[in-house]
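In: no sequence on this one, just coordinates:
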């Protein structure tokens, strides 16, 4: 579907920083995002009825484990008419006098190829946060899901995105840790990719939200008994896969080089 606007999809797992990132983008004078919609976190997934939202597949910490959540251009939903239908569902929630229109939903992480097929000139801003921090922060409100399973979900979700990323033409991939440590640099890269004039505001970022989770992980790792063994088991099972995605389970401050963080504005 062609449109006079530039559509930008913000993607990243729950608790990865998608909400503050989308709000920062929407604070730019040329950008409109969703606010005051009444939907959870003003997410576009809850403002449409074309594709199932994350809760259909188990919600936070679970959805990416269901193969049906992974939508591509091969989906029977990927039609021109459905592109128009989706745009019409979201359009009332945007200020269409702005040139750039932002939609944010965690399932976008495993739907990039699908959304790109519907809106071929769209861009993606993907934010990735350390799996330990995402798992610990999700664990607080998904107590029925084990920490091990939350890390597994993180790995599968990002492996899915990594496999799709080479076919996504316009994307910026950010580490949450870089966003809060050097926001001007991180958001400057986003602004250049989206061809925005002027800066994206950075005043809404909180810089130390991961510290408590890092301390909790260190405490668990040093603990004896079952708790320490559970940490060791997670490290043994997932270290290699996590490192291929740019992080370390033994050194939470490490940032590993990986093609996943190669961004592209024009393919």
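Out: That came in fine, so what should we check first? Predicted model only: the values in this text are computed from it and were never measured. Residues are numbered from 1 along each chain as shown.

In: every contact and neighbour count from this point should use C-alpha atoms.
Out: OK.

In: so how far is residue 152 from the residue lying farthest from the centre of the chain?
Out: Computed with C-alpha atoms, centre = their mean, the residue of the chain farthest from its C-alpha average is residue 225, at 34.7 Å. To residue 152, residue 225 is 22 Å away according to C-alpha to C-alpha, to the nearest Å.

In: try residue 145
Out: When residue 145 is compared with residue 152 (using C-alpha to C-alpha), they lie 11 Å apart.

In: looking at those two, which one has more neighbours?
Out: residue 152 (22 against 16; other C-alpha atoms under 10 Å).

In: OK, contacts around that one?
Out: For residue 152, the contacting residues are residue 238, by C-alpha atoms under 8 Å, 6 or more residues apart in numbering.

In: and here's the other structure:
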């Protein structure tokens, strides 16, 4: 059978997979594989974007835990002020009266290492680590909403914004703000049963309520101790503060003023980014002036320890504090806490780096030495009047601790 040329071409096209021709009209060309890829291409950066988001959220979660997503209020307890007062008086978990230990002092003054050492004790409960609380260094002030927050959050983020630096009362400058805003006392209008229950319901969800000592640590406690004493000891029945046993004890830790100022500059991004050394020293002095005046009003024998004493003799300092709190202060307990429970070593010379920074000379003309002399001379009088026992003028001639007396803890 004869096959025409047209039929041959048609048969050959079918074998090779070519599209058949219809009535002489050209068929539509096959869709380009490159066009298909171009339509799918946006999915690649979209997937990368979501992967980056999940990585960021994952890293945030690993550090700050679920409270970063759900908020602290989601974990609040729901007791009334009367129920909390009864609990603190000894009619709740643990079957004995509680002590609320409040720790304060200058930022970078040693509050965190002291708090870690104390809460390693089995009879003392803290709020937990950063993952549990969602707060850097587990500072209670940053997870509550009853009183002002002077913390290490926005100050660090906004350190390059001069407008914010001038307006903020944060790290290294908060004590220099308006006294009625930063020096809180028992006369504050926020001392109410509602706020007492609010703060206890917030912190109570993080404490182990069966322990006899419940601890909260925030550096600005140093300027609001009288307010906190009134708040925690409030009698919802109307009997007034002082009618019942005081449940609060205050422990403050301080540090050589120059070492503390340099450490705060490190925290805030260096001398060019944060407050000047002069501002930091003024803040240090004013904070301690408030603290000294408040110590006369605080009950239950409030104490001040120096970081330098704590670092050089942690065994002795911890034992004395445990005895003061009425918990086990045996040698075995203290040894276990320092060797295992704490989980880190306490540096014996925490000021050494900053002493070197202060004592070095930048030039042969003596300019830096003269500035150092004038600064030390100016603030030495204030430090002496505060009774802290620090040597500013002679710091370069002595050890890194910079103390003039053996111990100045009350």
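Out: Received, thanks. Since this is a predicted model, take the numbers as computed values, not measurements.

In: the top helix by length along the second structure packs against which elements?
Out: In the second structure, assigned by DSSP state H, the helix with the most residues is helix 43-64. With contacts taken as 3 or more C-alpha pairs under 8 Å, 6 or more residues apart in numbering; DSSP states H and E, helix 43-64 of the second structure sits against helix 130-133.

In: buried set for the helix it packs on?
Out: 130, 131, 133 (16 or more other C-alpha atoms under 10 Å).

In: which residues in the first structure does stretch 110-121 of the second structure align to?
Out: The aligned range for stretch 110-121 of the second structure in the first structure is 17-28, by TM-score structural alignment.

In: ugh, wrong one, stretch 34-51 of the second structure
Out: Going by TM-score structural alignment: stretch 34-51 of the second structure matches no residues.

In: re the thing from before, would TSV of the buried residues of helix 130-133 of the second structure with distance to residue 64 of the second structure be doable?
Out: Output for these, formatted as TSV (distance: C-alpha to C-alpha, whole Å):
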residue	distance to residue 64 of the second structure
130	6
131	4
133	7
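
In: from those residues, pick the one nearest residue 320 of the second structure.
Out: Using C-alpha to C-alpha, residue 130 is the member of the buried residues of helix 130-133 of the second structure that lies nearest residue 320 of the second structure, at 27.7 Å.

In: what's the closest non-adjacent residue to residue 187 of the second structure?
Out: Closest residue in space to residue 187 of the second structure, ignoring its immediate chain neighbours: residue 227 at 7.5 Å, by C-alpha to C-alpha, 6 or more residues apart in numbering.

In: where do the helices sit along the stretch 51-200 of the second structure?
Out: 67-70, 81-88, 111-119, 130-133, 154-157, 162-167, 179-182, 193-204 (DSSP state H, counting those that start in this stretch).

In: where does the following helix or strand past the longest one end up in the first structure?
Out: In this case it means helix 193-204 of the second structure. Moving toward the C-terminus from helix 193-204 of the second structure, the next helix or strand (DSSP states H and E) is strand 213-217. Under TM-score structural alignment, strand 213-217 of the second structure corresponds to residues 100-104 of the first structure.

In: mean per-residue distance, the matching stretch versus the second structure.
Out: Compared with the second structure after fitting, stretch 100-104 of the first structure has a mean deviation of 0.6 Å; criterion: mean C-alpha distance after the TM-score superposition for the first structure.

In: tell me which residues of that stretch are tucked away?
Out: 100, 101, 102, 103, 104.

In: can you check stretch 220-228 of the first structure too?
Out: Buried residues in stretch 220-228 of the first structure, counted by 16+ other C-alpha under 10 Å: 220, 221.

In: from the chain's centre, how far out does that stretch sit?
Out: 30 Å (C-alpha atoms, centre = their mean, to the nearest Å).

In: how about residues contacting that stretch?
Out: With C-alpha under 8 Å, 6+ apart, stretch 220-228 of the first structure has contacts from 231, 232.

In: where along the first structure do the strands fall?
Out: For the first structure, the strands defined by DSSP state E cover 6-11, 31-32, 100-104, 123-128, 171-175.

In: reformat these as JSON lines; add distance to residue 93 of the first structure.
Out: Shown next, in JSON lines, are those (distance: least, C-alpha to C-alpha, whole Å):
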{"stretch": "strand 6-11", "distance to residue 93 of the first structure": "13"}
{"stretch": "strand 31-32", "distance to residue 93 of the first structure": "9"}
{"stretch": "strand 100-104", "distance to residue 93 of the first structure": "10"}
{"stretch": "strand 123-128", "distance to residue 93 of the first structure": "19"}
{"stretch": "strand 171-175", "distance to residue 93 of the first structure": "24"}
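
In: deepest of those strands, which one?
Out: The highest mean neighbour count among the strands of the first structure, using mean count of other C-alpha atoms under 10 Å, belongs to strand 123-128: a mean of 26.

In: and the angle from that one to strand 171-175?
Out: 20 degrees (axes from the mean of the first three to the mean of the last three C-alpha atoms, to 10 degrees).

In: so strand 123-128 of the first structure matches what in the second structure?
Out: Going by TM-score structural alignment: strand 123-128 of the first structure matches residues 249-254.

In: the matching stretch vs the first structure, mean deviation?
Out: Aligned to the first structure and superposed, stretch 249-254 of the second structure gives a mean residue distance of 0.7 Å (mean C-alpha distance after the TM-score superposition for the first structure).

In: rewinding a little: tell me which of the strands of the first structure sits nearest to residue 183 of the first structure.
Out: Of these, the one closest to residue 183 of the first structure (C-alpha to C-alpha) turns out to be strand 171-175, at 10.5 Å.

In: name the residues that touch the closest one?
Out: By C-alpha under 8 Å, 6+ apart, strand 171-175 of the first structure touches 123-129, 186, 189-190, 193, 260-265.

In: cool, stretch 102-112 of the first structure as well?
Out: The contact list for stretch 102-112 of the first structure (C-alpha under 8 Å, 6+ apart) reads 7-14, 18-19, 22, 25-26, 31-34, 42-45, 53-54, 63-64, 69-72, 115, 124, 126, 157-158, 160-161, 164-165, 168.
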